[in-house]
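Engineer: structure of the sequence below:
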Amino acid sequence: MGTGCEFNVRVGIDIGSDALIASECGFVDHGHGHGHGHGHGHGDGHGDSDGHGDGHGDGHGDDRLRFLRDQSAKEASIEIGEDAWLSCNVVVLKGVTVGRGAIVGAGAVVSKSIPDYEIWAGVPARKIGSRPE
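Structural biologist: Have a look, this model is predicted:
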């Protein structure tokens, strides 16, 4: 786990063994970041992390007469597969599964699940290649 990673989670995050997460990655499992929760890391060398900070993603309320923090937000857990690699500054949004052996390029925003052994990059992240299984 790289330095400066942020876990802004309410539901949870599962991290597979031998997953590599580089510096400054962010994980957001809900539509806006005004709540607090816990990220649950599973696998070798990954612990629990309090979730605080500004969120990213959709699911914001649409009631203009109430603050966003007072409106309900969509939530869904995040899963990082075994041997997955997340490069620096990757943001993974709610409900996403990064498959086993997948690679995510630096600075990508992952809003869709990534199948096993695929390589994704960009904003929003999209498939740019595959790894041999």
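
Engineer: all contacts plus neighbour counts: C-alpha atoms, from now on.
Structural biologist: OK.

Engineer: pretty sure residue 97 sits against residue 78.
Structural biologist: Yes: judged on C-alpha atoms under 8 Å, residue 97 makes contact with residue 78 at a distance of 5.9 Å.

Engineer: between these two, which has more neighbouring residues?
Structural biologist: Taking neighbours as other C-alpha atoms under 10 Å, residue 97 and residue 78 compare with residue 78 leading, 26 against 22.

Engineer: run a quick neighbour tally on the residue nearest to the more buried one when sequence neighbours are not counted.
Structural biologist: The shortest distance from residue 78 to any non-neighbouring residue, by C-alpha to C-alpha, 6 or more residues apart in numbering, is to residue 13 (4.7 Å). Using other C-alpha under 10 Å, residue 13 has 28 other residues around it.

Engineer: I'd like the structure of this one too, to check against the first:
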Amino acid sequence: MELIYTEKELQKTANAILAEFSTNIFAFYAPMGAGKTTLIKALVKELGAVDEVSSPTFGLVNEYADTHGNPIAYHFDFYRLKDEMEALDFGLEDYFNVDAYIFMEWPEKIPSLLPDNVIAIKIEILDTTTRKISMV
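Structural biologist: Presented below is the predicted three-dimensional model:
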């Protein structure tokens, strides 16, 4: 599946992604500044989270909940990891077994830890306002 979108079309794009796949684990591959966090923000909003979405660069993981306080998504940013052991040390594998969505930025830092059912989303910058995503 491929989609081309602008920031104005983010919610529609997020809805299309969530409708397309039955899995709940997504890995986002893109260069710095391509809009990984922005797209994840739209996905989390589409899921009904009440929390403000931000990049978990320093904390590694952010949890987002619904109006009842139930976790509906976990957002990881592996950019600052030195190696895969750091991800194992904070219990990454346990998150793969929760009943919530998992959104991962910089998954190329943990290639051997990614589960088989992960959906890879590659974001390509077409111009200053337009992005192309490919999903497999």
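
Engineer: what's the TM-score for these two chains?
Structural biologist: The TM-score (TM-score structural alignment, normalised by the length of structure 1) is 0.28; 63 aligned residues with a C-alpha RMSD of 4.7 Å.

Engineer: ok so, going back, isn't the residue nearest to residue 78 of structure 1 up against residue 79?
Structural biologist: Yes: using C-alpha under 8 Å, residue 13 of structure 1 is in contact with residue 79, at 5.7 Å.

Engineer: tally of neighbours for residue 2 of structure 2?
Structural biologist: The number of residues packed near residue 2 of structure 2 is 12, by other C-alpha under 10 Å.

Engineer: before we move on, what SS does the closest residue to it other than its chain neighbours have?
Structural biologist: Among residues not flanking residue 2 of structure 2 along the chain, residue 134 sits closest, at 4.5 Å (C-alpha to C-alpha, 6+ apart). Taking DSSP: H, G, I helix; E, B strand; the rest coil as the rule, one finds residue 134 of structure 2 in the strand state.

Engineer: residue contacts, residue 134 of structure 2?
Structural biologist: Applying C-alpha atoms under 8 Å, 6 or more residues apart in numbering to residue 134 of structure 2 gives the contacts 1, 2, 3, 121, 122, 123.

Engineer: out of the residues you listed, which are buried?
Structural biologist: In the contacts of residue 134 of structure 2, burial by neighbour count holds for 121, 122, 123, counting by 16 or more other C-alpha atoms under 10 Å.

Engineer: what is the nearest of those residues to residue 73 of structure 2?
Structural biologist: Of all those, residue 121 has the smallest distance to residue 73 of structure 2: 16.7 Å, by C-alpha to C-alpha.

Engineer: now secondary structure and distance to residue 77 of structure 2 too, for the contacts of residue 134 of structure 2, in JSON lines please.
Structural biologist: Below are these laid out as JSON lines (DSSP: H, G, I helix; E, B strand; the rest coil; distance: C-alpha to C-alpha, whole Å):
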{"residue": "1", "secondary structure": "coil", "distance to residue 77 of structure 2": "24"}
{"residue": "2", "secondary structure": "strand", "distance to residue 77 of structure 2": "23"}
{"residue": "3", "secondary structure": "strand", "distance to residue 77 of structure 2": "23"}
{"residue": "121", "secondary structure": "strand", "distance to residue 77 of structure 2": "15"}
{"residue": "122", "secondary structure": "strand", "distance to residue 77 of structure 2": "15"}
{"residue": "123", "secondary structure": "strand", "distance to residue 77 of structure 2": "16"}
